[in-house]
Each structure stands twice: as C-alpha cells, then as structure tokens.
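[1] quick one: sequence and predicted model below, then my questions.
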Amino acid sequence: MTPYAEVIGDPISHSKSPAIHGFWLEALDIDAEYRATHVTPDGLAAYFDARRSDPAWRGCNITIPHKQAALDLIEDRGGVRATIGAINTVFRADDGVLIGTNTDAGGFYAPIAGLDLEGAHAVVIGAGGAARGILFALSKVGIGRVTIQNRNVLKAAALLSSFGIKGDAVPLGTKLPEAKLLVNASALGMGGQPPLDIDLTPLPDDAVVYDIVYSPLETDLLLQADARELDTVDGLDMLIGQAALAFELFFDAAPPRDRDDELRAMLTV
C-alpha cells in the first residue's frame, strides 16, 4: 500500500499543501502521496479514529478550524498545549501513537529572522490557532509589546496573558499604533471570507506587513502595503516553511529547499 499524508480542514479546497508536498515527493522520487481531505468539526474525532488503524497513513497537517480541537484527540508528548496551545501537524510515532506538534511558529519566523524585533511593537490580527504559533515565536525573540485586534477582545487579552506578552487587546478596525510589524493571522481577506478593512497610514516607513493568507497570494492588505512601499511577507513563505518541517516528520526526508523559487513559481501560476 502507498504511504500517504494529508491536510485536513473546513473548508479545504483552497489548500496548496498537496501541491507543495507533491512537488517535494516527486523531486525526491519518494513513492508516497499527499492529499486534501475535508473534515468538519463534527467529524474530527471519527477522522482520527479511522487513521489510527490505517498503517499507510503517515500524518496530517491541520488548518482552520481544527488547530485547537485536535489537541484533545491526540497525544501531546512535546507539551504543545502548555506552550503554544494549538497544533497544525499530527504524525505517527514509531510506536504507532499519533502525536501533535506545531510547525507554524518556525514557519512564521523563518522569513523575518533577520528583523530585529527585540523590544519592538507588533500588531497581530486574529486570536485563533495560527495566532498562537505566531505569538509563541514573537515571545521567543523578545518582542516588546503586541496589540491584538480581534472580534472577541476578551479572548485576545487571555491569549496575551497566556504567553506572558505585554500589550493590549482591541476590537477589529481600531486605529493601528506605530508598530514595526503587522501580521494578519486571521482568515480575513481570504477568498470567500470577509475583507480585512484596515488603514496602514499609522505604520512607520520601516514597518513590515506580513499576511499569512495565501489565497489570493496578493491580498488587499499586501497591495496596500506595496502602495506604501513597505516591506511585505506573503502567505506562501510561512506555508512553505511550516510544510518543510512537517514533510520531514511524515516522510523522513528533508525537502529540497534549494528549489523554493521553482516551487513558488508553480504555486502562483
């Protein structure tokens, strides 16, 4: 039987993960598959029950809205619940146990590793599973202050507290502070989702705007940042970075990152 991994979410048709992992599997001549599987919240427990008994299944990536709920259904040997509080990857250990981990934090941080954020002010839009990985990464590089914009302000405030980060939680649409980094960690601006209504005027000229949305790749947020001539990071950077970490867990091989330019070109056709 052919080994396989997959990405699960609701919705899932927009996912580029099958194309990314498929590109790497072909490049490395690995006989395996990577699929996209639609899993609703009501079907999440049954999904993992079925995969536990499938010896060909190597693991899965997890996207909206399952990153926190999945923690209750797998084993947390790395203490992700106590640190990030959300998972985006599940893999089968050598003893057959399904283990959850989070590659979002590493995938998010890689494109901005050269940016000095110690003591800086950042704005994060959203307070879901992706935001948890992002806040974890920011906490590790000594961010000075984080403002979270979210519909549920109390949820955002609790998130700041859980990571021990100084900052404030404000409603969506609140005027931006003079932050060095702005990150859209929500689904706003994604195809089929409501737009992200935001005014970048308050940001300084050296600010970096980072949108984790990758469908469309050129979001309204990034277009607005380009018009301001601000440095930008698009969603493919984080997507490819986190996928590379997961790929090694699934297929026990390092993906050919020297072909990232070719991969990005394929994904943006």
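    Yes, it's here.

[2] every contact and neighbour count from this point should use C-alpha atoms.
    Noted.

[3] surely residue 145 touches residue 167?
    Yes. At 4.8 Å, residue 145 counts as touching residue 167 under the criterion of CA atoms under 8 Å.

[4] please identify which of these two sits among more neighbours.
    Taking neighbours as other CA atoms under 10 Å, residue 145 and residue 167 compare with residue 145 leading, 21 against 17.

[5] so the more buried one versus residue 74, what's the distance?
    33 Å (CA to CA, to the nearest Å).

[6] again, but for residue 3
    Between residue 3 and residue 74 the computed distance is 20 Å (CA to CA).

[7] repeat for residue 113
    Per CA to CA, residue 113 is found 31 Å from residue 74.

[8] presented hereafter is structure B, for comparison with structure A:
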Amino acid sequence: MIPAGVAGWPIAHSLSPLIHSTWIEGAGLEASYEAFGPEDEAAFRSLVVQGRDGRLAGLNVTAPYKALALSLADEATPTAKACGSANLLVFREGRAFADSTDGLGFMQALAEQAPDLDVAGRPVVILGAGGATRAAAVALKSAEAEVGLLNRTRARAEALADELGVSVVEPEALENAVLIVNALSVQPDLDVARFADDAVLMDMTYRPLTTPFLAAGRARSLRKVDGLAMLIGQARPSFEAIFGVPVPPVDIRRVVLDALGETA
C-alpha cells in the first residue's frame, strides 16, 4: 500500500506516527505512516507533488504548513475553507483533497470529557489568535456558541475575529464563560478563582497532559478537557479518509499515555 504520514516542522515530537501505526496494525493493513520533516515550504510542496504522482496516500499537516496545504489543494471541504487551513490532504488520481478535522477532534474531546456541556447560545472564550484558534472557533460557532477571542495583541484578535465572524472580548468575559479554551503556545497567567463554578477548561496542549492551566482549574474542582483527547479525535477521521477503513477497536489513549509516561 502507498505510504502516508504527517508533515510539519519541527516534527520529532509528533505522536501521529504512533497513533496511526497502532491503528494500521490493529486493522491488519499492509501500510506505513511516517513523520516527514520538510524544513521549508519548497520541501512541503515537493511532498504534495509526490502525493499527486501516486507516491503518497495522504498527509496529516501540522504547523507551519496548514494554510499552505489548503492553498495547494485541488478541492477543499467547506470546513477547511472556513478555517482557512487544512490538516489533512488525501491524494486520489493525481489530485489533492483538503479537509480540516481539527474541529471534529475539538468537539469530540468535549463530548468525551465534558459530555453535559451545552455551548449553544452561551459565552465561550478562546485564548489566542493563532492557527490553533481557527478550527476551535469555527467548530464552536457551528455549535451556536457565542465565541469570543481574547489575545494579548488585540489587533491580531480583531483581524481573526472579523475573518471568522466571531467577537473579541476583554478579560472580564472569562467570569461568565461556560468554556475557556487555551489555544496559546504558552501557558496563560489567569486567576481561575474568577471563573464560573460550572466552567469547563480545555487546553490544546498535551505535553504535559495536565497543564498548569488545567491543574489550576482542577484545584477549583472545575471540569477539564485535555489536548490528547483532541489529538486522537482529529486523527480518527484522518485515518479513515487516508486508508479507507474504520479505526480498529484499540485503546489508543492508553497506548499514547504509556508512551508519554502519563498515568491518566
């Protein structure tokens, strides 16, 4: 079977090869999935050429190439277009098809770890205005949440909010939010004592699994959603799109936790 993989830079930290290789084995496929480390856009474009030439079945795409992946695709789903980026390229008959499964992974993580959370018509705050914010904002907007972006550089938040059709909020909005999502590459310095008692905290980071942001929420008995749940959630539809078979019944979270040296 034609190989597949994940493309980004840096790439050594990626858990995607572990996840997909475990599923490949569980499904009994004669396939491979590897980490590609294109260090620049030219090298990434070369991978896409390989896909169109029939030498790659598909690519998961991570930073910093998600926007480029969308621009290189022959076709893209409405979700990818709304996000302005793609984390998945599937190659068929010389063409590249783009999708964004990050939003699916985001909502799946919420459903698994905060199943009673209903965001429809309720305020949600996303911390950050970078690439990680896009898919979350689009998914939450589709779920009819009142999405607000909070970022240190307000102009950047305003530009993204205008593009996505959401709002920019001030720190006071955290007090009434039913969901607060950390989409920053660094840990936020926030007073969790000001959050509502029923607030859910989510962190897109999964190293460590319980980040300082989530640990502070847990100390207040707030519900938390970790980044690993989102990572696995976005990987499922990617696997099925690339390999054309359902994800096998493997406890993939346990596999990944063991690899990370985490207990829960």
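    Received it, and whenever you're ready, just let me know what you need. Keep in mind that what you see is a predicted model, and the values were worked out from it rather than measured.

[9] quick one, helices of the first structure?
    17-27, 44-52, 80-83, 104-109, 129-140, 153-162, 220-227, 235-251, 260-267 (DSSP state H).

[10] closest to residue 211 of the first structure out of those helices?
    Checking those against residue 211 of the first structure by CA to CA gives helix 235-251 as the closest, at 5.6 Å.

[11] give the other helices and strands that that closest one contacts.
    helix 17-27, strand 57-62, strand 89-92, helix 104-109 (3 or more CA pairs under 8 Å, 6 or more residues apart in numbering; DSSP states H and E).

[12] kindly recompute the last result at 7 Å.
    If you count contacts as 3 or more CA pairs under 7 Å, 6 or more residues apart in numbering; DSSP states H and E, helix 235-251 of the first structure packs onto strand 89-92, helix 104-109.

[13] any idea how far residue 160 of the first structure is from residue 33 of the first structure?
    Counting by CA to CA, the separation of residue 160 of the first structure from residue 33 of the first structure is 39 Å.

[14] circling back: any chance of the helices of the first structure in JSON lines with distance to residue 178 of the first structure as columns?
    Converted to JSON lines, those look like this (distance: least, CA to CA, whole Å):
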{"stretch": "helix 17-27", "distance to residue 178 of the first structure": "34"}
{"stretch": "helix 44-52", "distance to residue 178 of the first structure": "41"}
{"stretch": "helix 80-83", "distance to residue 178 of the first structure": "28"}
{"stretch": "helix 104-109", "distance to residue 178 of the first structure": "21"}
{"stretch": "helix 129-140", "distance to residue 178 of the first structure": "17"}
{"stretch": "helix 153-162", "distance to residue 178 of the first structure": "19"}
{"stretch": "helix 220-227", "distance to residue 178 of the first structure": "14"}
{"stretch": "helix 235-251", "distance to residue 178 of the first structure": "23"}
{"stretch": "helix 260-267", "distance to residue 178 of the first structure": "32"}
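
[15] how about the ones you listed in TSV, adding distance to residue 188 of the first structure and mean neighbour count?
    Converted to TSV, those look like this (distance: least, CA to CA, whole Å; neighbours: other CA atoms under 10 Å):
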stretch	distance to residue 188 of the first structure	mean neighbour count
helix 17-27	20	18
helix 44-52	24	15
helix 80-83	26	14
helix 104-109	18	23
helix 129-140	13	23
helix 153-162	16	18
helix 220-227	10	16
helix 235-251	13	21
helix 260-267	21	13
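
[16] out of those helices, which is closest to residue 65 of the first structure?
    Proximity to residue 65 of the first structure, assessed across the helices of the first structure by CA to CA, is greatest for helix 129-140 (7.9 Å).

[17] can you tell me what part of the second structure that closest one aligns to?
    Counting by TM-score structural alignment, helix 129-140 of the first structure falls onto residues 131-142 of the second structure.

[18] ok, stretch 201-211 of the first structure next?
    So stretch 201-211 of the first structure sits over residues 193-203 in the second structure, by TM-score structural alignment.

[19] and the end-to-end length of the matching stretch?
    Terminal residues of stretch 193-203 of the second structure lie 17 Å apart, using CA to CA.

[20] what's near enough to touch the residue lying closest to residue 51 of the first structure once chain neighbours are set aside?
    Of all residues not flanking residue 51 of the first structure in the chain, residue 57 sits nearest, at 6.4 Å (CA to CA, 6 or more residues apart in numbering). Taking CA atoms under 7 Å, 6 or more residues apart in numbering, we find residue 57 of the first structure in contact with 3-5, 51.

[21] and the gap between residue 57 of the first structure and residue 2 of the first structure?
    Distance of residue 57 of the first structure to residue 2 of the first structure, given as CA to CA: 9 Å.

[22] residue 99 of the first structure now?
    21 Å.

[23] of those two, which one has the most company?
    Using other CA under 10 Å, the more surrounded residue of residue 99 of the first structure and residue 2 is residue 99, with 19 against 9.

[24] any idea what the more buried one aligns with in the second structure?
    Match for residue 99 of the first structure (TM-score structural alignment): residue 97.

[25] now do the contacts for that match.
    Counted by CA under 7 Å, 6+ apart, residue 97 of the second structure has contacts 73-76, 89-91.

[26] in these, find the pair that's most separated.
    76 and 91 (12.0 Å).

[27] so which of those two has more stuff around it?
    Between residue 76 of the second structure and residue 91, residue 91 has the larger neighbour count (other CA under 10 Å), namely 26 against 20.

[28] you'd agree that one is up against residue 49?
    No. Residue 91 of the second structure is beyond contact range of residue 49, at 9.9 Å (criterion: CA atoms under 7 Å).

[29] what comes into contact with stretch 100-117 of the second structure?
    Stretch 100-117 of the second structure has contacts (CA under 7 Å, 6+ apart) with 79-80, 85-88, 135-136, 139, 225, 229-234, 237-238.

[30] what about residue 198 of the first structure, neighbour count?
    By other CA under 10 Å, the residues close to residue 198 of the first structure number 14.

[31] same check, this time on residue 251 of the second structure
    Per other CA under 10 Å, the neighbour tally for residue 251 of the second structure reads 10.

[32] residue in the first structure paired with it?
    Structural alignment (TM-score structural alignment) places residue 251 of the second structure against residue 259 in the first structure.

[33] so how far is residue 180 of the first structure from its match?
    Distance, residue 259 of the first structure to residue 180 of the first structure, by CA to CA: 31 Å.

[34] contacting residues around the closest residue in space to residue 98 of the first structure that isn't next to it in sequence?
    Take residue 98 of the first structure and drop its neighbours on the chain: the residue closest to it by CA to CA, 6+ apart is residue 92, 4.6 Å away. Residues near residue 92 of the first structure by CA under 7 Å, 6+ apart: 58-59, 98-99.
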